[in-house]
Each structure stands twice: as C-alpha cells, then as structure tokens.
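> Give me coordinates for this.
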Amino acid sequence: MPLVITALGILLLLFLIMKCRLHTVISLAVVSFLVAIALGVQLTDVVDSVEAGFGDTLGSTGLIFGFGAILGKLIADAGGAQRIAITLIDKFGEKSIQWAVVTTAFILGIALFFEVGLVLLIPIVYQMAKQAKISFLYLGLPMVTALSVTHAFLPPHPGPTVISEQFGANIGMVLLYGFIIAIPTVIIAGPIFTVFAAKFVPSAFRGENKGIITNLSDTEQKKLEDTPGFGISAFTALFPVILMSLSTIISLLQESFNIPANVFFDFVTMIGSPTTVMLLSVLLAIYTMGIARNIPMRQLMNSAETSVKAIGMLLLILGVSGSLKEVLIEGGVGDYVAAIFEGSAISPLLLAWLIAAVIRLAQGSATVSALTTAGLVLPLMEGTDVNLALMVLATGAGSIIASHVNDTGFWIVKESFGLSIKETFCTWTVLETIISISGLLFVLLLSVFV
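I've put the predicted structure just below:
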C-alpha cells in the first residue's frame, strides 16, 4: 500500500498542476497533506512533518540560492558574465563550446555542491548561449549532467563520502574508480543525450521560456571595454570553488595525518560550508563588481534586492517539495521498500543499485536512499569478495535514478530553466536515469577487472 499511495499522490500532483492549472506550491502542499494522512502519519504529526520538511530543505538550500542569486546578479549586471562568456567562446570556438561547458562544470563540480554549482554557472552559461546564438538548454543539460555525476560518484561530496564510511571502503579508491566511471557517463548523458533530447523535445530548446535564474542573468549587453577584466571576473565567479577546495584539502590532510580537531580546523570547516562560502563570495563581488568600479552602493543593493525577490517563488517551491519528501520518509515508504529486498540472493553490486533505485523512486531523497541501502546490504556483503569501492559507486548510481516530482532537484531544474513539467520529465528525469544506468553498467564492467 505505501507504494500505491505514493504513486497515487504523484498522479494527483501532476493532475493538479497540468490539468487544473493549480500553482505548483499549492499543489505540492495539498498532496503533502493528503499523502501524509493516507500513509498513516498521526494527524497530530502531519503539520509537523510538512513544516519539518519545508524547514530542512530551506535550511540547507535557501541561503545558498539567495546568496547565489545575488552573486550571479552582481556579476551579470557588471558585465562580468558577459566578459567570461565572450572570452571562453573566443578561446574554444563556437563548435567546441558545449565541451568547454562540460569540462568546466565537471572540474568545478568536484568541489561544489550541486546547488552551488548551478547558481554559479547558470549566469555564465546563459551568457555563452546568448553570445553564440544557440539554445541555452543545449549548453545547460551537459552542465547539469557534469554537476550531477560528480555529486553522485566523487568524494568529497556527501553521498559517496558517507557511503564509503558505512561500507569501510578506501576513499581514495572510490575517487579513482569514480573518475573512471564518471567521465564516460558525463559524455553519454551530457553532449550525446542532448542531441537526442533536442529532437524529441524541441519546445524545451527554443529558448522562449527563461527560468528564474536566467532572467536574473539577462541584462543589457555592454561594450566589451566597459566590462570588468576576464581575470577579476573569473576570480569572483570561481571564489566559491577556491574556498571550498581549500577547505576540502585541509580536511583531507587532517584525516590523513590523524591531526586532532582544534580551533583552526573548526574555523576551516565553518568557512568551507556552502552558506559561508556564498556569503563571502557575495561580499567579494560587492567590491570587485561594484565598489572597485565606482558603482554606488545603493545601485548594488538594488540589484541584490531584485535578485532575492525574483527567486522567492523558487524557494517556496523547493521548501514545499521538501515537505512531500519528508512525509514520504515519515510514512515509512523507504522502510517498506527495504523490507521487500530482505534476504535477496542477487549479486551485491546489482542489489545495491536496485534497492537504492527503488527507494529513490518511492521517496525522492538520494541521500536517504543511499544510506538506507548501505544499512541493508552490509549484512549481505559478509563472506563475499565484492569490491567495496564499487559497492559505493553502485549505490550512488542507484540513488539518483529518475528524479521526479518528489525530488527537490526536479523542481530546481524545472524552475531554473523555465521548463514545463513534461519538458522536465523528458530532459532532466531521463538524463538522471541515463546517468544511473550508465553508472551501473560501468561499475559492472569495472568489476570484471578489479
């Protein structure tokens, strides 16, 4: 019944949004309440679950998106994004622009959380598409592919790092095998899939519908000599990457040399958190893109206020999508799926992927599906010689399959690119499924040799 209730809830949500034209926020809230009641959540706890999901989601993403929108707006208004876009196009050429975006997103994605990478890169990639006179989604899909793959397979991202600890896998081997799997997966799900997606969903590639973040990036074109230099523009845009990378390196060195925690490492941890990183980056941008160019503070703050107002509805959508995810978790959907696979005799690698995939489909959270899977398959691994690093990667691959309406990432992509529900399913959901299946196939292929 939990799976049937979940399926009916998803169908109701699609009906309310697509047929009744009810706003996404209201539809998500209605379905969250109904699904919670149907799953047997105590009536006195329903509101708490909805509010907890809303608060947890905005607590982890709200400030990141808020500061990210301000950062992107400041860089765009100053002409920094335009300067970066023109320079990259001149450097790589228009024919290779898609590969330039994929490579950049992959490198940055190693250090950045998915949400941070998205709000950081969208203004720049949008300007690149505008300068090259091509569809924004033609560059946008490969960009989100690279960010998603690094998020799923490569430490120090939370998923693969935590699962590695659960399985007792060597984090260095996870990183090595992760790179081997990630590179061909990005190529398949990114540039190659984009060609097919453009044929099957042409409406998504016409560039008529712009998302919230792209609207912030669509500023008046300046003369190149009136824009900031490429060096300072790139440094401002990449400052979050620099801070996060330094924090990660210092933390890894601390773990490698077993250095006890102290005030310095606590400070590094605080500075390296996404929220702190984005706040410091905004402060830097206020100076480099504003004060240093003699732009009045009032004008800078007007840009900041405009950007935050523009993403207000996006934040509400993200928060309420977190409510739906929370009631599915509270309703025991993940536990029910886990019970189905208890005592299974399938290969540990395939089983880890399958359990993670089904839990992901049922309740939406990649992190929850990965951690639940780790707890389930640990006993099944005893007495086998399965490669622990590959188990981590198989679990990570399963945990990101078929992102849909119960996943916050689905709504982030939909609103960021200005897509309809159908277009998001045909692009983002399919893309995530390709990443998941490709990841599994490469894991199984690699298991023959290691």
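> can we go C-alpha only for contacts and neighbour counts from here?
Will do.
> Show me what whichever helix or strand residue 320 is part of is packed against.
Using DSSP states H and E, residue 320 maps to helix 312-330. On a contact count with 3 or more CA pairs under 8 Å, 6 or more residues apart in numbering; DSSP states H and E, helix 312-330 meets helix 24-38, helix 43-78, helix 348-363, helix 408-417.
> So which bits of the next helix or strand after that helix are buried?
Downstream of helix 312-330, the first helix or strand assigned by DSSP H and E is helix 333-340. Within helix 333-340, the residues that count as buried by 16 or more other CA atoms under 10 Å are 333-334, 337-338.
> Pick out whichever of these sits closest to residue 92.
residue 334 (45.9 Å; CA to CA).
> Please enumerate the helices of the stretch 351-450 of the chain.
366-381, 388-398, 408-417, 421-424, 430-447 (DSSP state H, counting those that start in this stretch).
> structure for this one too, so we can compare:
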Amino acid sequence: MPLVVVGISVLVLLLLMTRVRLNGFAALLLVAVAVAVVQGIPVMDIPDVLSEGIGGQIGDTMLTIGLGAMVGRVMGDSGAAQRIAGKILDSFGPRWVQVAMVVTSMLIGVTMFYEVAFIIIVPIAFTLVRVTGANLLWVGLPMSIALSTMHSFLPPHPGPTAVAATFHASVGLTLFYGLFIAIPAGALVALLWPRLPFIRAMHPSIPKGLVSEREFTDEEMPGLGWSLFVALFPVVLIAGAAVTDMAVSGDSPVLHTIAFLGSAPIALLLTLLLAIWAFGPRIGRSLTEVSSSCTSAAQAMAMILLVIGAGGAFKNVLVEGGISDYIKDVTHGWSISPIILAWLIAVILRVALGSATVAVVTASGVVLPLLAGSGTSPEMMVLAVSCGSIAFSHVNDPGFWLFKEYFNLSVIQAIKVRTSYTTVLSVLGLGGVLAAEWAVGVLGL
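Below is the predicted model:
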C-alpha cells in the first residue's frame, strides 16, 4: 500500500503541474499534505513535518546555491566567465566543448557536492552556450551527468562515506575501485545522452537573471589568471578539506580550521568576498555595480529555492510516513546476491523517498547482516548501494528541481532527461561493480 501511495502521489503531482499548470511550489506542498493525511500522520503534526522538510532542505542548499549564484553573476557581469569560456574554446575548440565540460566536472566533482560544483561550473556553461550558440543541453548536460556520477558513486561524498562507515570499508580503497567504474560510465553517458534524438529535440533557454547577456571585448574582460583563481578558489578550499579529512586523523585546532574553511558555505562566502574585490574595485567597477549583480542573482534564485524547499517537504512526508520501514520489511529475507540485493533496495528506496542519502543509509542497514557470511568485499557493497541511490531521480528528489529550474525545462522534459540518465548510470554502475568484484576475485586483490 505505501508504494501505491507514492506512485499515485507522483502521478497527481505531474497532473497538477502539466495539465492544471499549477506552480511547482504550490503543487508539491499540496501533494505533500495529501500524502501525509493518507499515511496517517496526525493532522496537528503535518505543519511541523512540512516545515522540518523545507528547513532541512533549504538549510542544506540555500547558502550554497545563493552564494554560488552571486559568485557566478559577479563573474558574468565582469566578463570573467566569458574569459574562462573563451579559454576553454581556444584549448578544446567548439567541437570538443563537451569533452571539456566532462573533464572539468569530473576533476571538480571528485570532492565537491553535486549542488556546489553545479553552481560553480554552470555560469561557464551558460557563457559557452551564449558565445557558441549551442543548445543549452548540448553543453550543460555533460556537466550535470559527470557531476551526478562523481557525487553518487564516490567517497568523500556523504552517501558513499556513510555507507563505508556502516560496512567498515576502506574509504581509500572504495574510492580507488569506484574511479574505475565512475569515470567510464559517467563519460559514456555524458557524451551519449545529448546526442539522443529526444534530447536534441529540446531547446531550452538560459533562465533570465542567472548570467550576463552582455558580450565583452577582450580589453574589457579581467585577466585569465584572476578569473581562474576566483573560480578555483572554492574548489581548492573544499577539496583540501576533504583530502585532509581522509588522510589525517586527530583532533586539533588546525584540523578544525581547515574543516571550517572547507565547508561549502564558508568557502563560497570567502569566494564571494574575493570576487567582489577582484571584479569590482580592483578593475574599476564600483561596489554599487557589484552589489547590483548580487541582487539580480538573488532575485533569480527565489523561485528555484522555494521549489527545492517544497521538494524537501514532500520527501520528508514520505520518510515520516514510514515508507522506508515498509520497504525494509518487504525486502527482508530476499535470497539473491548481496551486491544485487544492496543495489535493488537502494533503488526502491530512492524511487520511493527521493533522497539518495536516506536511500543509501537505509539500504546499508538492511543488507549489513548479509555481509558477514557472504565473502563479498565491503568496498563493493558500498559501491553497489551508492550506484543504486542515483537511479530514477524524479519529482520527490530536490536535486531534480535544481536540474529542472537551471536548465529551464518542463517537468515532463526533466523526467525524460534526468530520470533516464540517472537510471542508466545506476544500471551501468551495478554492472561495473559486478565486473570489479569478479576482477578482484580473479586477481586476488
């Protein structure tokens, strides 16, 4: 019954947004309330459940998305984004711009959350689209697919790291094995998907307010050195903190300071301050002009944040409604390969709840008892659960709404694009894990 409720709620949400044309924020909240009532959540508790879901989601994303959007707009309005985009075109050429986006996204995405890396790179993608006249999805989709792969498959991202702790797996070895799966799978899908006919038939426009529409002359743009320095500054801080956390154990003020500076909100806040100076007074632009760029970015982000928050409310209602416990009971005692079982449970939870983190944590708890006597590598089990958690991203996933809004797609279009590519990545990931397990067994690693 709970899974039927999930299915019906998704269909109703799609109907409200496509046929009735109801605003996404209102539609998500309306469906969330209905699901809460059907699942037996006390009426007096529903407002708190909704608020908790919105607060948890916005708390995780508002600072990252808001600060990142401001950095991107400041860089765009100063010409810095165009300078970087021009360098990419000069280095790779228009024909290889997708390869450039995949390489950049994978390098940055190894240590950075999907949302953070997305917000940092997307202004460059928008500028490339404007300069080259290419389809937005032709340039932006490879970036998103590469980032999704890195975020979902590999530690030190939160899902895989949490599962590694549950299974007592080596984070370093999990990352080592995972790279051999994530890089070919991510690159294959990233380069293939924009070429599919149903993707090429879509022609979304860049959302207004998120990127400068002005085309700068070479003399007006800041230098490449400063442009790259500001763009990579948060990457260095966040990646440095992640690598330090993996390589160094202990409890000292220095490590706490590194972790503080490497947290996404602080790293992006420092980057914004740097960008305001580097692309403001340093090159003769007034602080009033730079402040106007920040205000424009914030206004453009308002509805995006509301929709993402409502997605968090919908997700929380499903979690509080006991759907994860129901899935635990249903899958208990299934007699199949531990790796396939781990992947399958993560997929079911991902479809039902939307949250990849909830899916991997719950799935790891379900399959943990099977690990001891199975002889399966704990690192492979981590990768199996992580791969399962990326599948079927749809309307109960807040990341789905970030993707939809930034690429200016309809709900149906976003399902066709994002739901399909996340599912294919998940299946390829499972195949890669099974192949890696066989190879490790044969080679005796």
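> Distance to residue 56 of the first structure for the buried residues of helix 333-340 of the first structure - can I get that in a markdown table?
As requested, those are exported to a markdown table (distance: CA to CA, whole Å):
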| residue | distance to residue 56 of the first structure |
| --- | --- |
| 333 | 19 |
| 334 | 18 |
| 337 | 23 |
| 338 | 24 |
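> which stretch among the helices of the stretch 351-450 of the first structure comes nearest residue 63 of the first structure?
Closest of the helices of the stretch 351-450 of the first structure to residue 63 of the first structure is helix 408-417, at 14.3 Å (criterion: CA to CA).
> corresponding residues in the second structure for that closest one?
Aligned using TM-score structural alignment, helix 408-417 of the first structure spans residues 398-407 in the second structure.
> Need the residues that contact that stretch.
57, 115, 136-137, 140, 204-207, 304, 307-309, 311-312, 354-355, 393-395, 410-411, 414, 418 (CA atoms under 8 Å, 6 or more residues apart in numbering).
> Weed out the non-buried ones from those.
57, 115, 136-137, 140, 205-206, 304, 307-309, 311-312, 354-355, 393-395, 411, 414, 418.
> about what we covered before: which one, of the helices and strands packed on helix 312-330 of the first structure, ends up nearest to residue 254 of the first structure?
The closest of those to residue 254 of the first structure is helix 43-78. By CA to CA, the value is 25.2 Å.
> The next helix or strand after the closest one vs the second structure, average distance?
Using DSSP H and E, the helix or strand that directly follows helix 43-78 of the first structure along the chain is helix 80-92. By mean CA distance after the TM-score superposition for the first structure, the fitted helix 80-92 of the first structure averages 0.6 Å away from its aligned residues in the second structure.
> For helix 80-92 of the first structure, which helices and strands make contact with it?
If you count contacts as 3+ CA pairs under 8 Å, 6+ apart, helix 80-92 of the first structure packs onto helix 97-111, helix 114-132, helix 230-256.
> May I see those helices organised as CSV, with distance to residue 45 of the first structure added?
Output for those, formatted as CSV (distance: least, CA to CA, whole Å):
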stretch, distance to residue 45 of the first structure
helix 97-111, 38
helix 114-132, 30
helix 230-256, 38
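> so which of those helices comes closest to residue 358 of the first structure?
helix 114-132 (22.2 Å).
> Pull the distance from that closest one to the chain's centre.
Helix 114-132 of the first structure has its C-alpha centroid displaced from the chain centroid by 14 Å (CA atoms, centre = their mean, to the nearest Å).
> Map residue 443 of the first structure across to the second structure for me.
Aligning on TM-score structural alignment places residue 443 of the first structure opposite residue 433 in the second structure.
> residues near its match, how many?
Counted by other CA atoms under 10 Å, the residues lying close to residue 433 of the second structure total 26.
> Residue 384 is in contact with that one, correct?
Yes. Residue 433 of the second structure lies in contact with residue 384 (CA atoms under 8 Å); the separation is 6.4 Å.
> what is in contact with those two at once?
With CA under 8 Å, 6+ apart applied, the contact sets of residue 433 of the second structure and residue 384 do not overlap.
> what sits against residue 241 of the first structure?
Residue 241 of the first structure touches 108, 111-112, counting by CA under 8 Å, 6+ apart.
> Buried ones only from those, please, as a PyMOL command.
Remark: buried members of the contacts of residue 241 of the first structure, expressed as a PyMOL selection using 16+ other CA under 10 Å:
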select buried, resi 108+111+112
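> Which of the contacts of residue 241 of the first structure are conserved in the second structure?
Retained in the second structure by both residues aligned by TM-score structural alignment, their matches' CA atoms under 8 Å are the following of the contacts of residue 241 of the first structure: 108, 112.
> Make a markdown table out of the contacts of residue 241 of the first structure and add distance to residue 71 of the first structure.
Below are these laid out as a markdown table (distance: CA to CA, whole Å):
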| residue | distance to residue 71 of the first structure |
| --- | --- |
| 108 | 16 |
| 111 | 18 |
| 112 | 15 |
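> Go through the contacts of residue 241 of the first structure and name the one nearest residue 33 of the first structure.
Using CA to CA, the contacts of residue 241 of the first structure come closest to residue 33 of the first structure at residue 112, 33.7 Å.
> thought the closest one was touching residue 244?
Yes. Using CA under 8 Å, residue 112 of the first structure makes contact with residue 244 at a distance of 7.0 Å.
> Tell me the buried residues in the match of helix 408-417 of the first structure?
398-407.
> is it possible to export those to JSON lines including distance to residue 184 of the second structure?
As requested, these are exported to JSON lines (distance: CA to CA, whole Å):
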{"residue": "398", "distance to residue 184 of the second structure": "26"}
{"residue": "399", "distance to residue 184 of the second structure": "23"}
{"residue": "400", "distance to residue 184 of the second structure": "23"}
{"residue": "401", "distance to residue 184 of the second structure": "27"}
{"residue": "402", "distance to residue 184 of the second structure": "25"}
{"residue": "403", "distance to residue 184 of the second structure": "23"}
{"residue": "404", "distance to residue 184 of the second structure": "25"}
{"residue": "405", "distance to residue 184 of the second structure": "28"}
{"residue": "406", "distance to residue 184 of the second structure": "26"}
{"residue": "407", "distance to residue 184 of the second structure": "25"}
